[in-house]
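**Q** Could you work out the structure for the sequence below:
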Amino acid sequence: MKQKIYQVDAFTDTLFKGNPAAVCILENWIPDELMQQIAAENNLAETAFAVPGDKAYELRWFTPKLEVDLCGHATLATAYVLFNHYGAEGDIIRFSSPRSGDLSVKRSEDGWLTLDFPKDTIQPDYPSDEIIQALGKRPFGCYKGKTDYLYIYEEQEDIEELDPDFFRMSKLDGRGVIVSAPGRETDFVSRFFAPQAGINEDPVTGSAHTTLAPYWAEQLIKTRMTARQLSERGGYLKCEIAGNRVYISGQAVLYLTGEIELP
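**A** So this is what the prediction gives:
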């Protein structure tokens, strides 16, 4: 059986920047084991699988090692594919995630895509000696969200200079570690590490901004913010707090259209 596959660079308007995601639009669900094998073969941070439903596309995301609860850049990439290659009508695509509920992506006239995601709830936390050793520098603010840790530093340079010990970090519970600080040219900057999920450093992490945006909205006393993720590839995002939701906007660029052979 042949299956179309797309690879899209998300949260960027420039090829080879942002975060690459693979997208498969299926007619019906295939076995979980097969989706995991495809994700491992792609060896990208995430591969998204979507199936059309009555009122929304059902959507799931896989890293090379496991299925995740929520993925921003692969959702953005899936919407890009549906808008540009599957003739999706209107300006909103609705998704239903078995792990994260109802999601949507809205297209604006200038080509930006806006994710409508649930806002994370964070609680103060205390960093263990293990995480301080893994990061190499003690943060001054520490929090725990639904799936990730959030560590706050004083300056953008602190984030740029971090050189984590991923072996130590892989022993931590949770999906990953977000590090963040005020930005020089944006409201805030961040990096995201998730060796326990098979991704040492994610290029641009939309879902992490469901944690970052509420934190910085409170600190900066504003509901609309700009953000940059400081990975090697880099990415630019706009965030807005709207009640218990976070709107996360970005651009996307098609890299590859192909076909894979399924057993």
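**Q** switch to C-alpha atoms for all contacts and neighbour counts from now on
**A** Will do.
**Q** gap between residue 97 and residue 208?
**A** Using C-alpha to C-alpha, to the nearest Å, we find residue 97 at a distance of 17 Å from residue 208.
**Q** how about this one, so we can line them up?
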Amino acid sequence: MLLDFHQVDAFTDRPFAGNPAMVYRLDAWLGDELMQKIAAEHNLSETAFLVKEPEGWRIRWFTPTAEVPLCGHATLASAHVLFEVFDEPGEVLELNSLSGPLRVTREEGRLALNFPSQPPSELGATVELEQALGLPVVDALSTAKHLMVLLESEQAVRECKPDFAALARMPYLGVIVTARGDDYDFVSRFFCPAIGINEDPVTGATHCNLIPYWSARLNKLQMRAFQCSERGGELWCRLEGDRVSIAGYAHLVASGRLLVV
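**A** All right, here's what the predicted structure looks like:
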């Protein structure tokens, strides 16, 4: 069996930056175990699988070790593949997912994700958290699946060198660190060793938490954000009631075929 794949760098307009995702447009679903093995073989933070069902496109996302309920950069990459490689008609793409219906819209040369807003709840910092991050913590908040940590500055976010083993023991899929930006409204990084990824280069899904938080703090509905990993990625953010818009560029870097015997 031959399966076509396309690798896209998301949240960037150039190759070798942003967050790489692998995209498979399938005629029918493969078994869960096989999709998980394919994701592990590619060893990127996310591999997305798309199938056109009677009710429309459905998308699923796999890390190298687990299926996840929501992923931004691989959704952006999938929309780019459908629009640019397979000539999907129209300006709006509707996707069904484990997190409900999602929409991707062409917007000023970028692709804009319409995702649910997921404001974090106050939690409070602990000594164990500060030890795991190796930095003073201003505040800590919890989301449905992540821990969000406010640091004192962009420099602190950039210089954070966490104890990944300690983070993996925490009862969260991942840990977001964030601060007000110097040239952007806010910056962030995302560590998720518990699901096999020490650091995700650019994470659309965490901005479901970051956008409502920073919108309230900055009293702004529209913001520009930067995820300051080694690869880095730029995001255009907007709070829209109980939804968020997360926009960015995407760049196709590779296409090929996977041989499954």
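**Q** May I have the TM-score of the superposed chains?
**A** With the length set by TM-score structural alignment, normalised by the length of the second structure, the two chains reach a TM-score of 0.98; 261 aligned residues with a C-alpha RMSD of 0.9 Å.
**Q** one step back: please say which of residue 97 and residue 208 of the first structure ends up with more neighbours.
**A** For residue 97 of the first structure versus residue 208, neighbours defined as other C-alpha atoms under 10 Å are more numerous around residue 208 (25 against 17).
**Q** what does that one align to in the second structure?
**A** Using TM-score structural alignment, the partner of residue 208 of the first structure in the second structure is residue 206.
**Q** Is its match in contact with residue 176, as I believe?
**A** Yes. Using C-alpha atoms under 8 Å, residue 206 of the second structure is in contact with residue 176, at 7.4 Å.
**Q** so what's in contact with these two at the same time?
**A** Here residue 206 of the second structure and residue 176 share the contacting residues residue 190, scored by C-alpha atoms under 8 Å, 6 or more residues apart in numbering.
**Q** Show me the helices in the stretch 51-200 of the second structure, by range?
**A** Along the stretch 51-200 of the second structure, the segments classed as helices by DSSP state H, counting those that start in this stretch run 72-84, 127-133, 154-159, 164-168.
**Q** residue range for the third one in the first structure?
**A** When you say that, I think you mean helix 154-159 of the second structure. Helix 154-159 of the second structure corresponds to residues 156-161 in the first structure, going by TM-score structural alignment.
**Q** what sits up against that stretch?
**A** Stretch 156-161 of the first structure has contacts (C-alpha under 8 Å, 6+ apart) with 153, 179, 180, 181, 182, 183, 184, 189, 190, 191, 230.
**Q** cutoff 7 Å now
**A** Residues from elsewhere that reach stretch 156-161 of the first structure (C-alpha atoms under 7 Å, 6 or more residues apart in numbering): 179, 180, 181, 182, 183, 184, 189, 190, 230.
**Q** Buried ones from these, can you make that a ChimeraX selection?
**A** Here is the ChimeraX command that picks out the buried ones among the contacts of stretch 156-161 of the first structure, judged by 16 or more other C-alpha atoms under 10 Å:
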select :179,180,181,182,183,189,190,230
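**Q** Let me have the contacts of stretch 156-161 of the first structure in TSV, extended by distance to residue 112 of the first structure.
**A** What follows is the contacts of stretch 156-161 of the first structure, written out as TSV (distance: C-alpha to C-alpha, whole Å):
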residue	distance to residue 112 of the first structure
179	26
180	24
181	25
182	24
183	22
184	23
189	20
190	21
230	20
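**Q** which pair in the contacts of stretch 156-161 of the first structure spans the largest distance?
**A** The distance between the two most remote of the contacts of stretch 156-161 of the first structure (C-alpha to C-alpha) is 15.6 Å, for 179 and 184.
**Q** Now check residue 146 of the first structure against the second structure: what is it aligned to?
**A** So, by TM-score structural alignment, residue 146 of the first structure is matched to residue 144.
**Q** List the residues that contact that match.
**A** Residue 144 of the second structure touches nothing, counting by C-alpha under 7 Å, 6+ apart.
**Q** Tell me where the stretch 1-150 of the first structure has strands.
**A** In the stretch 1-150 of the first structure, the strands defined using DSSP state E, counting those that start in this stretch lie at 2-10, 19-25, 46-52, 57-62, 67-68, 92-97, 101-107, 113-118, 123-124, 141-144, 148-152.
**Q** Dump those strands into CSV; add distance to residue 224 of the first structure as well.
**A** As requested, the strands of the stretch 1-150 of the first structure are exported to CSV (distance: least, C-alpha to C-alpha, whole Å):
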stretch, distance to residue 224 of the first structure
strand 2-10, 20
strand 19-25, 22
strand 46-52, 27
strand 57-62, 27
strand 67-68, 27
strand 92-97, 21
strand 101-107, 17
strand 113-118, 13
strand 123-124, 22
strand 141-144, 22
strand 148-152, 19
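**Q** Ok, which of the ones you listed comes nearest residue 245 of the first structure?
**A** Closest approach to residue 245 of the first structure among the strands of the stretch 1-150 of the first structure (C-alpha to C-alpha): strand 113-118, 4.5 Å.
**Q** which strands and helices sit next to the closest one?
**A** Secondary-structure packing of strand 113-118 of the first structure (3 or more C-alpha pairs under 7 Å, 6 or more residues apart in numbering; DSSP states H and E): strand 101-107, strand 245-250.
**Q** Pick the most deeply packed of the helices of the stretch 51-200 of the second structure.
**A** Stretch with highest mean neighbour count among the helices of the stretch 51-200 of the second structure: helix 72-84 (a mean of 25; mean count of other C-alpha atoms under 10 Å).
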